[in-house]
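Asker: the amino acid sequence is not available; the structure is as follows:
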């Protein structure tokens, strides 16, 4: 099959790169050779990328980067959305002009992205974007949505459950709260006092994190808490145990604790993410976008995301 290109291909191709590992001050936008789709591959003209904590954690130092198989010079970003503009020979399932979203670990923030048409979450994958989901929203779904889905699969929530979600207002929390509510569970979400209205808008009953959290949860009406999800570290796990929740009904995504199940986006099958995309398309899940930055302002975007106080998702715009 002949390669297909759009007119934008004539412009220089940009990519966010790191020449050395470290903080956001090392991120630069550089002109790079334009890649093309080979056999079994597709090329995507990326229009938007969604930031995740894993992006800057993976590239924070050489040792961490090596554990993820990254070497210099290194790309940046994992979530993307865009349009297929080349289809290589022997590629199936995609056509030029298809809108897609997905993951490409530490290389998603680039004008052009080449992935295997039969790829996976580790090597790079593309899902078809529903018509009713815009690219900026689609770019936020993959990592956070998959992580939330995997965690809730561990907990197996239902209408008889009340789940305590630590870090409910963050990128993964946005999906975890709403998926738990769709499953019929009551959700108590931790956050700052100023985030209470935001958490209510997602469907959670807000409670302020920090010392005395277990007592504040006990004082809430509605019965005992039956499950817990810790999205930041171990604080919520400690409180869950204090509340008498058995370890098998506690889940972490950012820490390993003996006896407590852990989940990551790699544990979620592709159908889980396609379901989330459909729920966004129908309006049953909404994705608050806290801020959008042009790719030239990538350093400022990562600095804001790294503060870990953002309500919702941060999106990088590559459409210009």
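Answerer: That came through, no problem. Keep in mind that this is a model prediction, so the values were computed, not measured.
Asker: every contact and neighbour count from this point should use C-alpha atoms.
Answerer: OK.
Asker: and the strands in the stretch 101-250 of the chain?
Answerer: Taking DSSP state E, counting those that start in this stretch, the strands of the stretch 101-250 of the chain run over residues 112-116, 125-128, 162-166, 186-191, 205-208, 227-230, 250-252.
Asker: and the helices in the stretch 201-320 of the chain, which stretches?
Answerer: 213-218, 235-242, 270-282, 298-306 (DSSP state H, counting those that start in this stretch).
Asker: so who does residue 301 touch?
Answerer: 293, 314, 316 (C-alpha atoms under 8 Å, 6 or more residues apart in numbering).
Asker: quick one on the thing from earlier: and the helices of the stretch 201-320 of the chain: which comes nearest residue 97?
Answerer: helix 270-282 (18.9 Å; C-alpha to C-alpha).
Asker: what lies in contact with that closest one?
Answerer: Under the contact criterion C-alpha under 8 Å, 6+ apart, helix 270-282 has outside partners 127, 129-133, 138, 141-142, 145-146, 149, 285-287.
Asker: can you pull the buried residues of that helix?
Answerer: 270, 272-274, 276-281 (16 or more other C-alpha atoms under 10 Å).
Asker: got it, and stretch 14-33?
Answerer: 14-18, 20-24, 27-29.
Asker: ok but residue 55 is inside a helix, no?
Answerer: Yes - assessed by DSSP: H, G, I helix; E, B strand; the rest coil, residue 55 belongs to a helix.
Asker: quick one on the thing from earlier: the buried residues of stretch 14-33 in strands, which ones?
Answerer: 14-18, 27-29 (DSSP state E).
Asker: now tabulate these in JSON lines and tack on distance to residue 61.
Answerer: Output for those, formatted as JSON lines (distance: C-alpha to C-alpha, whole Å):
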{"residue": "14", "distance to residue 61": "24"}
{"residue": "15", "distance to residue 61": "20"}
{"residue": "16", "distance to residue 61": "17"}
{"residue": "17", "distance to residue 61": "14"}
{"residue": "18", "distance to residue 61": "11"}
{"residue": "27", "distance to residue 61": "13"}
{"residue": "28", "distance to residue 61": "16"}
{"residue": "29", "distance to residue 61": "20"}
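Asker: then this one, side by side with the first:
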């Protein structure tokens, strides 16, 4: 095969080192993106044309087909979450994506142009994924699961990596372990339930009444309707609580400490939802930690194999077009989505 047909050298817009790029796809100078100029409600999001980012060193340039929408996006847009790391506006939101590599660091790179990938960008250190193109560190990306569409794959990275970190790396889920997962039907929650069950844990999950049968299908042994039942009336002596709610609703965090066995582990996930959880846990005689997602491409590859094998699944509740990003944020903020909300940005 003539290698000149596969790659060419295209100078970066900054005049730096040339990067390998696909011959059959022209990379434009500007792209559609959703940006915001200052913190506010969902209405501050607007579509604009901005420069296409240029990859450097070991980064790949990806044409984004779909992007996941996460609660941290809405918090950041509102001035909380990761907003303190944004150095200038207008800024583009978005952590995870599924798309196609259009530029690789070098000709023999394992992710050559044309490779379908999914992963996470280092927002807010770089531009987000609510855009037609994104630059991604090669260690934060993996080949897309072949069994998933780009829309489905875009709902995986941040949520599934968070769930993996909670269940596998922090809770060390194992046969017979008793795990309580709050908000089990959300983006992170539905992956956490599946992974904990996959590794043999006895899973209790809280959720709304309509989601209880679905949570049982995902692997939860016990399901609790948080609106009608106090979970502490049904469970006790659990080994681990994975709290995806915190004390922002009905003192969920405080009540969770009472159902842990002595020395059990409480994991706080939502940013800023309960600032003094560690002190409260110490008084209750249990361990506690927070958790922040690690965008690890090798773990993404493992998750891709689990998804392709059918061991776990992703559920996409709503899909919005890029220009409908404000509506996607309003949907996230309602807090009743099952699984994931995704933005459709381009064609595969």
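Answerer: On my side now, so go ahead. Keep in mind that what you see is a predicted model, and the values were worked out from it rather than measured.
Asker: picking that back up, residue 310 of the first structure: which of the strands of the stretch 101-250 of the first structure is closest?
Answerer: That would be strand 186-191 among the strands of the stretch 101-250 of the first structure, by C-alpha to C-alpha, at 11.1 Å.
Asker: so where is that closest one in the second structure?
Answerer: Using TM-score structural alignment, strand 186-191 of the first structure corresponds to residues 202-207 of the second structure.
Asker: what lies in contact with that stretch?
Answerer: Under C-alpha under 8 Å, 6+ apart, the answer for stretch 202-207 of the second structure is 175-185, 193, 196-197, 212, 215, 219-226, 231.
Asker: are any of these buried, and which?
Answerer: So, by 16+ other C-alpha under 10 Å, the buried ones in the contacts of stretch 202-207 of the second structure are 177-185, 193, 196-197, 212, 215, 219-220, 222-226, 231.
Asker: distance check, the counterpart of residue 166 of the second structure in the first structure against residue 144 of the first structure.
Answerer: Aligned against the first structure by TM-score structural alignment, residue 166 of the second structure finds its counterpart in residue 151. Residue 151 of the first structure sits at a distance of 11 Å from residue 144 of the first structure (criterion: C-alpha to C-alpha, to the nearest Å).
Asker: quick revisit: need the strands of the stretch 101-250 of the first structure in JSON lines (columns: distance to residue 299 of the first structure).
Answerer: Listed next are those as JSON lines, based on distance: least, C-alpha to C-alpha, whole Å:
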{"stretch": "strand 112-116", "distance to residue 299 of the first structure": "20"}
{"stretch": "strand 125-128", "distance to residue 299 of the first structure": "26"}
{"stretch": "strand 162-166", "distance to residue 299 of the first structure": "27"}
{"stretch": "strand 186-191", "distance to residue 299 of the first structure": "26"}
{"stretch": "strand 205-208", "distance to residue 299 of the first structure": "30"}
{"stretch": "strand 227-230", "distance to residue 299 of the first structure": "28"}
{"stretch": "strand 250-252", "distance to residue 299 of the first structure": "29"}
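Asker: nearest to residue 79 of the first structure, out of these?
Answerer: Using C-alpha to C-alpha, these put strand 125-128 closest to residue 79 of the first structure, at 9.9 Å.
Asker: what's the closest one packed up against?
Answerer: strand 99-103, strand 112-116 (3 or more C-alpha pairs under 8 Å, 6 or more residues apart in numbering; DSSP states H and E).
Asker: try it again with 6 Å
Answerer: Judged by 3 or more C-alpha pairs under 6 Å, 6 or more residues apart in numbering; DSSP states H and E, strand 125-128 of the first structure is in contact with strand 99-103.
Asker: and the strand it packs on with helix 270-282, angle?
Answerer: 130 degrees (axes from the mean of the first three to the mean of the last three C-alpha atoms, to 10 degrees).
Asker: report the mean deviation for strand 99-103 of the first structure after fitting onto the second structure.
Answerer: Aligned to the second structure and superposed, strand 99-103 of the first structure gives a mean residue distance of 0.9 Å (mean C-alpha distance after the TM-score superposition for the first structure).
Asker: against the second structure, where does that strand fall?
Answerer: So strand 99-103 of the first structure sits over residues 116-120 in the second structure, by TM-score structural alignment.
Asker: what sits up against the matching stretch?
Answerer: For stretch 116-120 of the second structure, contacts defined as C-alpha atoms under 6 Å, 6 or more residues apart in numbering pick out 95-100, 140-144, 157, 295.
Asker: likewise stretch 237-250 of the first structure?
Answerer: Residues contacting stretch 237-250 of the first structure (C-alpha under 6 Å, 6+ apart): 155, 214, 226-229, 260.
Asker: ok, now stretch 310-319 of the second structure?
Answerer: Against stretch 310-319 of the second structure from outside (C-alpha under 6 Å, 6+ apart): 306-307, 338-343.
Asker: which part of the first structure matches it?
Answerer: Going by TM-score structural alignment: stretch 310-319 of the second structure matches residues 283-292.
Asker: how about that stretch: buried residues?
Answerer: 285, 287-289, 292.
Asker: and what of stretch 102-118 of the second structure?
Answerer: So for stretch 102-118 of the second structure, counting by 16+ other C-alpha under 10 Å, buried means 102-107, 111-118.
Asker: of those residues, closest to residue 76 of the second structure?
Answerer: Nearest member of those to residue 76 of the second structure, counting by C-alpha to C-alpha, is residue 118, at 22.1 Å.
Asker: run a quick neighbour tally on the closest residue to the closest one other than its chain neighbours.
Answerer: Spatial nearest neighbour of residue 118 of the second structure, excluding adjacent residues (C-alpha to C-alpha, 6 or more residues apart in numbering): residue 98 at 4.2 Å. When counting by other C-alpha atoms under 10 Å, one arrives at 34 neighbours for residue 98 of the second structure.
Asker: doesn't residue 68 make contact with residue 98 of the second structure?
Answerer: No - here residue 98 of the second structure lies out of contact with residue 68, judged by C-alpha atoms under 6 Å, at a distance of 8.5 Å.
Asker: which neighbours do the two have in common?
Answerer: residue 154.
Asker: alignment lookup: residue 90 of the second structure to the first structure.
Answerer: Per TM-score structural alignment, residue 90 of the second structure is aligned with residue 73.
Asker: so that match touches residue 21, yeah?
Answerer: No - checked against C-alpha under 6 Å, the pair residue 73 of the first structure and residue 21 is beyond contact range at 9.0 Å.
Asker: just checking, what residue in the second structure corresponds to residue 245 of the first structure?
Answerer: Alignment note (TM-score structural alignment): residue 245 of the first structure maps to residue 261 of the second structure.
Asker: thanks again, I'm all set now.
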